[in-house]
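Asker: Predicted structure and sequence below. I'll ask about it afterward.
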Amino acid sequence: PPTGQPAAWVTEDVKPIPKNIYGVTKTAAEDLCLLYHRTYGLNSIILRTSRFFPEEDDDKLKRDKYSDDNAKANEFLFRRVELEDVVSAHMAAAEEAQALGFGKYIISATTPFKTGDLETLNRNAPAVVQKLFPEYADVYRANGWTMFDRIDRVYVNEAARSDLGWQPKYDFDYVLSCLKSGEYPRSRIARLVGSKGYHERTFTDGPYPV
């Protein structure tokens, strides 16, 4: 949504509108899973994961304004998930697939926001975050970080936690706790996996050409 309108509350009921070939292939794959479930009874649980990649953001304006760790920490509020939690979500989905048959689930860190925050989020995100986490500004200031000016969408993981019994560990509160102790909230799995990259070659500006 544009500035001035409430941020989007993204649940599984929101129909995705692909913006590029990446989005088209994702929705096509989901439709194929549903087709095979209906036709052949193949159990299929679709996990729509939020950002968990360690590579820098593909948005140059964001890269120029925020350090990589700063941007990723901000995203834990609304659109990022730690790799360890992605793994546990897949394990939970595998355990529940037989009982559920088919389902689509958003896999993202648990957001602290409520629907009543949406209008202000897309105008003044720092004010909302300050209200929920009074200590965040001091923690960020000590690291030379800043919050995004506005947040235009919030990914909601309530269905995955309810239906799959998924219990994500990493969220923005965890991020702040780590920062207070001088650490960055990167799970052991994420450190072991590291960055796989998008291309064999390295580009001078951004993780891939856009």
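Answerer: Sure thing, it's come through.

Asker: CA only for contacts and neighbour counts going forward, please
Answerer: Fine.

Asker: and residue 149, what helix or strand is that in?
Answerer: In the assignment (DSSP states H and E), residue 149 maps to no helix and no strand.

Asker: I'd like to know which elements the helix or strand hosting residue 74 is packed against.
Answerer: For residue 74, the host element (DSSP H and E) is helix 68-75. Packing partners of helix 68-75 (3 or more C-alpha pairs under 8 Å, 6 or more residues apart in numbering; DSSP states H and E): helix 172-180.

Asker: Show me what secondary structure element comes after the helix it packs on.
Answerer: Next along the chain after helix 172-180, taking DSSP H and E as the criterion, comes helix 188-193.

Asker: starting at the chain centroid, how far to that next one?
Answerer: Taking C-alpha atoms, centre = their mean, to the nearest Å, one finds helix 188-193 lying 18 Å from the centre of the chain it belongs to.

Asker: and it, what other elements does it pack with?
Answerer: For helix 188-193, the packing partners by 3+ C-alpha pairs under 8 Å, 6+ apart come out as helix 83-100.

Asker: Mind giving me the packing neighbours of the helix or strand following the helix it packs on?
Answerer: Where DSSP H and E defines the elements, the next helix or strand beyond helix 83-100 is strand 102-107. Using 3+ C-alpha pairs under 8 Å, 6+ apart, the elements in contact with strand 102-107 are strand 44-49, helix 158-163.

Asker: let's go with 10 Å and repeat that
Answerer: Helices and strands touching strand 102-107, by 3 or more C-alpha pairs under 10 Å, 6 or more residues apart in numbering; DSSP states H and E, are helix 21-40, strand 44-49, helix 83-100, helix 158-163.

Asker: where's that strand relative to the chain centroid, distance-wise?
Answerer: 14 Å.

Asker: could you point out which element follows it?
Answerer: helix 118-121.

Asker: Give me the residues contacting that following helix.
Answerer: Contacting residues not belonging to helix 118-121 are listed as 3-9, 113, 125-129, 148-154 [C-alpha atoms under 10 Å, 6 or more residues apart in numbering].

Asker: what's the angle from the helix holding residue 74 to helix 172-180?
Answerer: With axes from the mean of the first three to the mean of the last three C-alpha atoms, to 10 degrees applied, the angle from helix 68-75 to helix 172-180 works out at 150 degrees.

Asker: What residues of helix 68-75 count as buried?
Answerer: Within helix 68-75, the residues that qualify as buried are 70-75, counting by 16 or more other C-alpha atoms under 10 Å.

Asker: And the nearest residue to residue 54 once chain neighbours are set aside, how close does it get to residue 153?
Answerer: Leaving aside its chain neighbours, residue 54 sits nearest to residue 195 (5.8 Å; criterion: C-alpha to C-alpha, 6 or more residues apart in numbering). Using C-alpha to C-alpha, to the nearest Å, we find residue 195 at a distance of 26 Å from residue 153.

Asker: Take this one as well and set it beside the first:
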Amino acid sequence: MRIVLTGSSGRVGRAIFSALAGKHDVVGIDRSPFSTTHLVADFANETLLRSAFEGADAVIHVAALHAPHVGSIPDEEFRRVNVGGTRLVAEAAIAAGVKRLVFTSTTALYGYAVSPASCTWIDEDTPAQPKSIYYRTKLEAERVLEEMAGPELAVRVLRMSRSFPEPGEVMAAYRLHRGVDVRDVADAHLSALTNGDAQFRRYIVSAATPFTKADCKYLATDAASIITLRAPTLAAEFTRRGWSLPASIDRIYHSARAENELEWHPRFGFDEVLAQMDRSSLEVLPPGSDISRKSE
């Protein structure tokens, strides 16, 4: 397949490029130069897109303004890039005869759906309640694509959970309920290029959780006990390393639909986080690292 990948210089885009390379002909677009990028430009340009999409079989649209940009970039620019740009991508894809568009979204747009002092079980049927302009525009972009999907263009939306580097003890615990390895995200995009005939489908992409929906009743107030029960190996590692288990867990992202319909299975759980940290991988930060909370 010939696949056009927007946002190819970013962290997620690079991972997707790596998953595609060697199997498909990939053309990367990004305004920042990188070895995975062939066209260095703002993707939100109709002329550029129509030329790039000529002869393409599929488009993976990753490029966007993100949470760290909130407050430093005007809301109007978020709408231009995240909403208007996504519409341009879909229009250009249809004009070029592209049959499949895979859109990278985020589980963070559930926002206010997570209730304080409780644990919320979140799947694709949970109503999104975004908090910031970033999350609102990602949801608006999803709606644009849902309206435009049809016989000419099948759309797959992947709502990915946290995959950026964080302190090892935080990242390992999150991998139980609200985190995912960026390589698993890339694999899900690869699977979404060819699955099914439906015109529009939406999927949560998160690491496999050991928790059940019934566990939510206890995770909000006694997460350590439930983690010890459901993930004893992780609990033992936390003890060995002198770390404290989380006292509470406020959400669980459930990706069963993606596993079933995409035939996608996340490969990298908390054990991989610990292994990466032990070999000083840049994918995991040292325990106790102070990070920007704008990535929330």
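Answerer: Alright, I've got the coordinates. Everything numeric in this text was worked out from a predicted model, so none of it was measured.

Asker: Give me whichever of the helices and strands packed on strand 102-107 of the first structure is most buried.
Answerer: Highest mean neighbour count among those (mean count of other C-alpha atoms under 10 Å): strand 44-49, with a mean of 19.

Asker: which residues in the second structure does it align to?
Answerer: Under TM-score structural alignment, strand 44-49 of the first structure corresponds to residues 155-160 of the second structure.

Asker: The matching stretch vs the first structure, mean deviation?
Answerer: For stretch 155-160 of the second structure, the mean distance to aligned residues of the first structure following superposition is 0.2 Å (mean C-alpha distance after the TM-score superposition for the first structure).

Asker: now that stretch, how far from the centre of its chain.
Answerer: 8 Å.

Asker: now do stretch 271-287 of the second structure
Answerer: Distance, centroid of stretch 271-287 of the second structure to centroid of chain: 20 Å (C-alpha atoms, centre = their mean).

Asker: do stretch 127-137 of the first structure as well
Answerer: The answer for stretch 127-137 of the first structure is 20 Å, by C-alpha atoms, centre = their mean.

Asker: Between the two ends of that stretch, how far is it?
Answerer: 10 Å.

Asker: So for that stretch, what gets flagged as buried?
Answerer: For stretch 127-137 of the first structure, a neighbour-count test (16+ other C-alpha under 10 Å) marks 127-129, 136-137 as buried.

Asker: Between the helices and strands packed on strand 102-107 of the first structure, which one is closest to residue 169 of the first structure.
Answerer: helix 83-100 (6.5 Å; C-alpha to C-alpha).

Asker: Which one of the helices and strands packed on strand 102-107 of the first structure lies nearest to residue 173 of the first structure?
Answerer: helix 83-100 (15.1 Å).

Asker: Report all helices and strands that the closest one contacts.
Answerer: Applying 3+ C-alpha pairs under 10 Å, 6+ apart, we find helix 83-100 of the first structure packed against strand 44-49, strand 102-107, helix 158-163, helix 188-193.

Asker: can you put these in TSV and add distance to residue 205 of the first structure?
Answerer: Output for these, formatted as TSV (distance: least, C-alpha to C-alpha, whole Å):
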stretch	distance to residue 205 of the first structure
strand 44-49	26
strand 102-107	29
helix 158-163	36
helix 188-193	23
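
Asker: Spit out the contact partners of residue 16 of the first structure.
Answerer: By C-alpha under 10 Å, 6+ apart, residue 16 of the first structure lies in contact with 10, 23-24, 26-27.

Asker: Out of the residues you listed, which are shared with the second structure?
Answerer: Retained in the second structure (both residues aligned by TM-score structural alignment, their matches' C-alpha atoms under 10 Å) from those: 10, 23-24, 27.

Asker: from these, which is closest to residue 54 of the first structure?
Answerer: Nearest member of these to residue 54 of the first structure, counting by C-alpha to C-alpha, is residue 23, at 20.2 Å.

Asker: What residue in the second structure is paired with the closest one?
Answerer: Checking TM-score structural alignment: residue 23 of the first structure goes with residue 135.

Asker: ok, now residue 87 of the first structure?
Answerer: For residue 87 of the first structure, the aligned position in the second structure is occupied by residue 186, per TM-score structural alignment.

Asker: Kindly report the same for residue 129 of the first structure.
Answerer: Matched by TM-score structural alignment, residue 129 of the first structure corresponds to residue 227 in the second structure.

Asker: who touches the nearest residue to that match once chain neighbours are set aside in this structure?
Answerer: The shortest distance from residue 227 of the second structure to any residue other than its chain neighbours is 6.7 Å, reached at residue 235 (C-alpha to C-alpha, 6+ apart). Counting by C-alpha under 10 Å, 6+ apart, residue 235 of the second structure makes contact with 173, 224-229, 241, 243-245.

Asker: Surely residue 235 of the second structure is within a helix?
Answerer: Yes. Counting by DSSP: H, G, I helix; E, B strand; the rest coil, residue 235 of the second structure is located in a helix.

Asker: correct me, but residue 26 of the first structure touches residue 19?
Answerer: No. Judged on C-alpha atoms under 10 Å, residue 26 of the first structure makes no contact with residue 19 at a distance of 11.2 Å.

Asker: Aligned to residue 4 of the second structure, what sits in the first structure?
Answerer: So, by TM-score structural alignment, residue 4 of the second structure is left unmatched.

Asker: check which helix or strand covers residue 4 of the second structure.
Answerer: Using DSSP H and E, residue 4 of the second structure maps to strand 2-6.

Asker: Next secondary structure element downstream of that strand?
Answerer: helix 11-20.

Asker: on that earlier part again, pick out whichever of residue 195 and residue 153 of the first structure has more residues nearby.
Answerer: Using other C-alpha atoms under 10 Å, the more surrounded residue of residue 195 of the first structure and residue 153 is residue 153, with 17 against 11.

Asker: Pull the contacting residues for the alignment partner in the second structure of the more buried one.
Answerer: Using TM-score structural alignment, the partner of residue 153 of the first structure in the second structure is residue 251. Going by C-alpha under 10 Å, 6+ apart, residue 251 of the second structure touches 113-115, 118-122, 174, 177-178, 216, 219-220.

Asker: if we can go back for a sec, was I right about the match of residue 87 of the first structure contacting residue 102?
Answerer: No. Taking contacts as C-alpha under 10 Å, residue 186 of the second structure lies outside contact range of residue 102: 11.4 Å.
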